[in-house]
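Chemist: For reference, the sequence and a predicted model appear below.
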Amino acid sequence: MAFEERNLAYDLSLFEDDDKQYTTVPQSTREKTKSGANAAKKKPSAETAEDRNAEKGQRKKYSPLKVLSSVVAGLFVVGALATIIMGQAQLTELNRSIEKKTEELKQKQSQYTQLDMNVRSRYSTAIVEEYAKDELGMSKATNYQKEFVNLSDGDKAEVLTEESQNIFSTIVDAVTGIWS
């Protein structure tokens, strides 16, 4: 557990011989790592990116084109989300109005059924016949009151022809009459 809390850098170049020629690490790098290892031994605190930038004296520069593109992309995302939310709100309102109209339709159908049953019970055939017999003094028609009409005197067909006004049409009609 004690090893997890430490943030020390290990310099393996300390174990190498300086006289050997197969060393690939340049001398200047070795000196930096030795001084960095000594500094790490003296001060075991972790550096942050802000500390490094402050030491360098540099501030990160932002490109105006990148900032503008980020702002436009952000506005596009916000606009898309606003459109989706507005669409969902309208959809919810329409669903509520459909539900209200459906409930109103059910009530009207129930009322229609109820009124239809009342009308049928009041004006049934038996009740109308009884009212006509008792109140109006009417009775059913008998055979001697019925008069039958005969409409079948045979089938007739009449052809209407126009009278010819000139002699040529009468000759043509006569010739066609012969051939037919």
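Modeler: It's in.

Chemist: CA only for contacts and neighbour counts going forward, please
Modeler: Fine.

Chemist: How many neighbouring residues does residue 77 have?
Modeler: Counted by other CA atoms under 10 Å, the residues lying close to residue 77 total 12.

Chemist: Pull up the gap between it and residue 83, please.
Modeler: Residue 77 sits 10 Å away from residue 83, taking CA to CA, to the nearest Å as the criterion.

Chemist: Ok, residue 109 next?
Modeler: Residue 109 is 38 Å from residue 83, by CA to CA.

Chemist: What is the subsequent helix or strand relative to the top helix by length along the chain?
Modeler: Secondary structure of the chain per DSSP state H: the longest helix is helix 64-122. For helix 64-122, the following helix or strand on the C-terminal side (DSSP states H and E) is helix 125-134.

Chemist: which helices and strands does that next one pack with?
Modeler: In this structure, helix 125-134 makes packing contacts with no helix or strand, judged by 3 or more CA pairs under 8 Å, 6 or more residues apart in numbering; DSSP states H and E.

Chemist: Which is the succeeding secondary structure element to it?
Modeler: Next along from helix 125-134, by DSSP H and E: helix 167-179.

Chemist: and for residue 77 and residue 83, which residues touch both?
Modeler: Common contacts of residue 77 and residue 83 (CA atoms under 8 Å, 6 or more residues apart in numbering): none found.

Chemist: Comparison target, given below:
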Amino acid sequence: MANLSEAYDFSLFEDRIGQSTAPIGEPGSREQRQEQKRENVIELPQKELDKNRQPKRHPFRMIAATLCFTVIFATVVSIVYSQVQLTELTEEINIATQQLQEEQSLEVQMSMQASQKMNGAQVEEYAKKELGMSKISEGQVSYVNVVQQDKGTVLQDTDGGSWFDKILSAVESWFA
């Protein structure tokens, strides 16, 4: 632990002149390795290079790909848009349902208050005192006899009318 700064000494990692930098386990010098690498390189003729290059895009394929992308994109956008509309409508329905329930609750509450304020006896008393009304007596009742049947009379025009009216009345007489 005499020298603690060895980890920061970058000169230990530099190439040294005159020493071989060949890793241990690999026989030979640097020149021999470079020669081996050169032997591994294969040069292709120009024809093969042209053949292996990326082919040019056909305009028909580009148009077809663009159309496919456009159709898929439009489909996704329309699905998202319809989901947004569906969500908004559902929210409006929920709000309307909540308002309906509140109004029905208010109606029940008000009808109970009204029934507590006026029962049958109170209404009768109010009618006698304030409006001057009384209960029905036998002299006020009159009976109507409806045993006889009602008679109806159909009046027809005797001057004949137009030829269309005559045809219409003939058809009506067939179904009567």
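Modeler: Here it is on my side, so go on. Everything numeric in this text was worked out from a predicted model, so none of it was measured.

Chemist: Quantify their similarity with the TM-score.
Modeler: The TM-score (TM-score structural alignment, normalised by the length of the second structure) is 0.47; 116 aligned residues with a CA RMSD of 4.0 Å.

Chemist: that older thread, if you compare the directions of the longest helix of the first structure and helix 125-134, what angle comes out?
Modeler: 40 degrees (axes from the mean of the first three to the mean of the last three CA atoms, to 10 degrees).

Chemist: Which neighbouring elements make contact with helix 64-122 of the first structure?
Modeler: Partner elements for helix 64-122 of the first structure (3+ CA pairs under 8 Å, 6+ apart): none found.

Chemist: Report how many residues lie close to residue 125 of the second structure.
Modeler: Neighbours around residue 125 of the second structure, by other CA under 10 Å: 14.

Chemist: Going along the chain from the helix or strand containing it, find the next helix or strand for me.
Modeler: Using DSSP H and E, residue 125 of the second structure sits within helix 120-129. Per DSSP H and E, the first helix or strand lying C-terminal to helix 120-129 of the second structure is helix 163-175.

Chemist: Which positions in that following helix come out as buried?
Modeler: The neighbour-count check on helix 163-175 of the second structure (16 or more other CA atoms under 10 Å) flags nothing as buried.

Chemist: Please apply the same query to stretch 81-98 of the second structure.
Modeler: Buried, per 16+ other CA under 10 Å, within stretch 81-98 of the second structure: nothing.

Chemist: Specify the angle between the longest helix seen in the second structure and helix 120-129 in degrees.
Modeler: Identified as the longest helix of the second structure according to DSSP H is helix 59-117. Inter-element angle recorded for helix 59-117 of the second structure and helix 120-129: 70 degrees (by the same axes, to 10 degrees).

Chemist: Which strands and helices lie in contact with helix 59-117 of the second structure?
Modeler: Looks like helix 59-117 of the second structure contacts no helix or strand (3+ CA pairs under 8 Å, 6+ apart).

Chemist: how far away is residue 70 of the first structure from residue 83 of the first structure?
Modeler: 20 Å.

Chemist: do residue 130 of the first structure as well
Modeler: Distance from residue 130 of the first structure to residue 83 of the first structure, by CA to CA: 69 Å.

Chemist: again, but for residue 71 of the first structure
Modeler: Distance from residue 71 of the first structure to residue 83 of the first structure, by CA to CA: 18 Å.

Chemist: With residue 121 of the first structure instead?
Modeler: Taken as CA to CA, the span from residue 121 of the first structure to residue 83 of the first structure is 57 Å.

Chemist: Next: residue 65 of the first structure.
Modeler: 27 Å.

Chemist: ok, the two, which is more surrounded?
Modeler: Counted by other CA under 10 Å, residue 65 of the first structure and residue 83 do not tie: residue 83 has more neighbours, with 12 against 9.
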